[in-house]
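1. Have a look at this fold, sequence not included:
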């Protein structure tokens, strides 16, 4: 019972251009805000698209690597800014060729379990790329592996996460649309090798095999752009309401932004 096709009315907030040179922390704050608004009924269900320049979003376990300072320095030397996310998972790469989509729905009237949220996003991505045979299972050797890794022919191009606040659920997917998936994986491989330096740890970090990852452009053997996918997503919806952040929502957004910025600073200091 997918939720994506069942929902007829959508708010659409496109930040695929406007967020590029901003911190990805702003996007996590935006999704937290939308969870509150949608969960309380102050906003209809919302789809938000977002793109950020070179950033590596770390999970909570990543910042516990024994040599995390050196690993973060490696990212900075490669031109990437490390931040710590406020949802589950491990390190992922953001850049101009990676499109992130957040689908925010409410469970105020009926509960939505975690697998149902994942299935909703899987349905959306399959609708975006009907010509592809998209599978959902863990791709061993990819970065941020999980049971809902999205792949074509055994090579991963996307991963899904969820964030739940005040009856609102943000289901987030990163789509590697342009560029080289294996080059992004090489960066994360080097990050873990630098962060571990062959030390034993209680947590089992993934062993990255770059060949397990690719972009949609590579997998579908045609040039696909982030801008095209955003347009295709908009056209999938039935006359969505184009509605970015509203003045009356700015104060609550400021609250969530301050919270994620402080949390990120605390996490990075803890290393």
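-> Good, I have the coordinates. If you're wondering where the values come from, they're calculated on a predicted model, not measured in any experiment.

2. okay, CA-based contacts and neighbour counts for the rest of this
-> Will do.

3. List the buried residues in the longest helix belonging to the chain.
-> Across the chain, the longest stretch assigned as helix under DSSP state H is helix 250-270. Within helix 250-270, the residues that qualify as buried are 252-253, 256-257, 260-261, 264, 267-268, counting by 16 or more other C-alpha atoms under 10 Å.

4. Next: stretch 72-85.
-> By 16+ other C-alpha under 10 Å, the buried positions in stretch 72-85 come out as 72-75, 80-85.

5. and what of stretch 11-23?
-> The neighbour-count check on stretch 11-23 (16+ other C-alpha under 10 Å) flags 11-16, 19-20, 23 as buried.

6. Residue 43 contacts residue 37, correct?
-> Yes. With contacts counted by C-alpha atoms under 8 Å, residue 43 reaches residue 37, the gap being 5.2 Å.

7. Second structure follows, compare the two:
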């Protein structure tokens, strides 16, 4: 455990809270911001960053998701359910974001005590375990078959997944990202992704094996803990935990130089999405 905590024990954490920017905050902005912060943390121009973000009614597709045989039908289905659809610039598969899903990014320098892939995942897993240790629940990390965006670091309680972790490495920076389903129904979110694959694949054979979604494999933290947590409650847990583990936390938005890099990254995200969806009407 101590080895996992060592990445969390920074001299200081820079906090960037984007959890309450509202429905106009576009998920493409978040991926561009994390890439920007990777660059600046990676070259030592910023302290390690803990960033929180929430996006309303958005489905984030992975690159593989855009290679389904009937992407147009899948996207149309999601739009009919009231979701915006974007494609991210990294691996993984489709996930649901809404106001009950808190995303956290820990952005660290690659040189920091040699961060191999599993070490980054383990640090995020340990952070979540510490944040919720008062509930005395065993939070496990292994692939939950039947969940959306399955991976070896799915976080679950009693076999039901409430979070997934991913990583992005860029210019000597590492962004370890997690989505935490806090409120609402995990199964209902899974039904949406299940519907996407049904409309986008239509039972055809594909080179890539997409997950067969079983909604009952997913739940929110409130469902699993029998709690009534809000996103802001969990934000407070995050800040308290980082303060306990490190010397100092401080809040600071994007600086001018960072903002200029962000604008370039955001244009790249916009162009990627326009290219992906340009033939869809």
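-> Sure thing, it's come through. Bear in mind that the values here come from a model prediction, so they are computed numbers and not experimental data.

8. so what number do they get for TM-score?
-> The TM-score (TM-score structural alignment, normalised by the length of structure 1) is 0.97; 271 aligned residues with a C-alpha RMSD of 1.3 Å.

9. still on that earlier bit, got TSV for the buried residues of stretch 11-23 of structure 1, with secondary structure and distance to residue 175 of structure 1 too?
-> Converted to TSV, those look like this (DSSP: H, G, I helix; E, B strand; the rest coil; distance: C-alpha to C-alpha, whole Å):
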residue	secondary structure	distance to residue 175 of structure 1
11	strand	21
12	strand	18
13	strand	17
14	strand	15
15	strand	15
16	coil	12
19	coil	16
20	coil	15
23	coil	18
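
10. TSV for these, including distance to residue 185 of structure 1?
-> Below are these laid out as TSV (distance: C-alpha to C-alpha, whole Å):
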residue	distance to residue 185 of structure 1
11	33
12	31
13	29
14	27
15	25
16	22
19	23
20	21
23	21
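
11. Next secondary structure after the longest strand anywhere in structure 2?
-> When structure 2 is parsed with DSSP state E, its longest strand is strand 160-170. Downstream of strand 160-170 of structure 2, the next assigned helix or strand under DSSP states H and E is strand 173-181.

12. Which positions in structure 1 sit opposite that next one in the alignment?
-> Under TM-score structural alignment, strand 173-181 of structure 2 corresponds to residues 168-176 of structure 1.

13. Pull the distance from the matching stretch to the chain's centre.
-> Taking C-alpha atoms, centre = their mean, to the nearest Å, the mean C-alpha location of stretch 168-176 of structure 1 is offset from the chain mean by 5 Å.

14. Comparing that stretch with structure 2, how large is the average distance?
-> Once superposed with structure 2, the aligned residues differ from stretch 168-176 of structure 1 by a mean of 0.2 Å; criterion: mean C-alpha distance after the TM-score superposition for structure 1.

15. Structure 2: strands as residue ranges?
-> Assigned by DSSP E, structure 2 shows strands spanning 12-18, 49-53, 58-61, 84-87, 95-97, 101-109, 140-141, 155-157, 160-170, 173-181, 248-251.

16. Distance to residue 4 of structure 2 added to the ones you listed, as TSV?
-> Below are the strands of structure 2 laid out as TSV (distance: least, C-alpha to C-alpha, whole Å):
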stretch	distance to residue 4 of structure 2
strand 12-18	16
strand 49-53	16
strand 58-61	29
strand 84-87	31
strand 95-97	26
strand 101-109	13
strand 140-141	14
strand 155-157	16
strand 160-170	15
strand 173-181	13
strand 248-251	19
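
17. what's the closest of those to residue 188 of structure 2?
-> Among the strands of structure 2, the nearest to residue 188 of structure 2 by C-alpha to C-alpha is strand 95-97 (10.1 Å).

18. what's the closest one in contact with?
-> Residues outside strand 95-97 of structure 2 that contact it (C-alpha atoms under 8 Å, 6 or more residues apart in numbering) are 54-61, 148-149, 189, 193.

19. In structure 1, point out the residues matching it.
-> Mapping strand 95-97 of structure 2 onto structure 1 (TM-score structural alignment) gives residues 92-94.

20. distance from that stretch to structure 2 after superposition?
-> Counting by mean C-alpha distance after the TM-score superposition for structure 1, stretch 92-94 of structure 1 comes out at 0.1 Å.

21. Burial check on the equivalent of residue 230 of structure 1 over in structure 2, number of neighbours?
-> Mapped onto structure 2 by TM-score structural alignment, residue 230 of structure 1 lines up with residue 235. Residue 235 of structure 2 has 17 neighbouring residues, counting by other C-alpha atoms under 10 Å.
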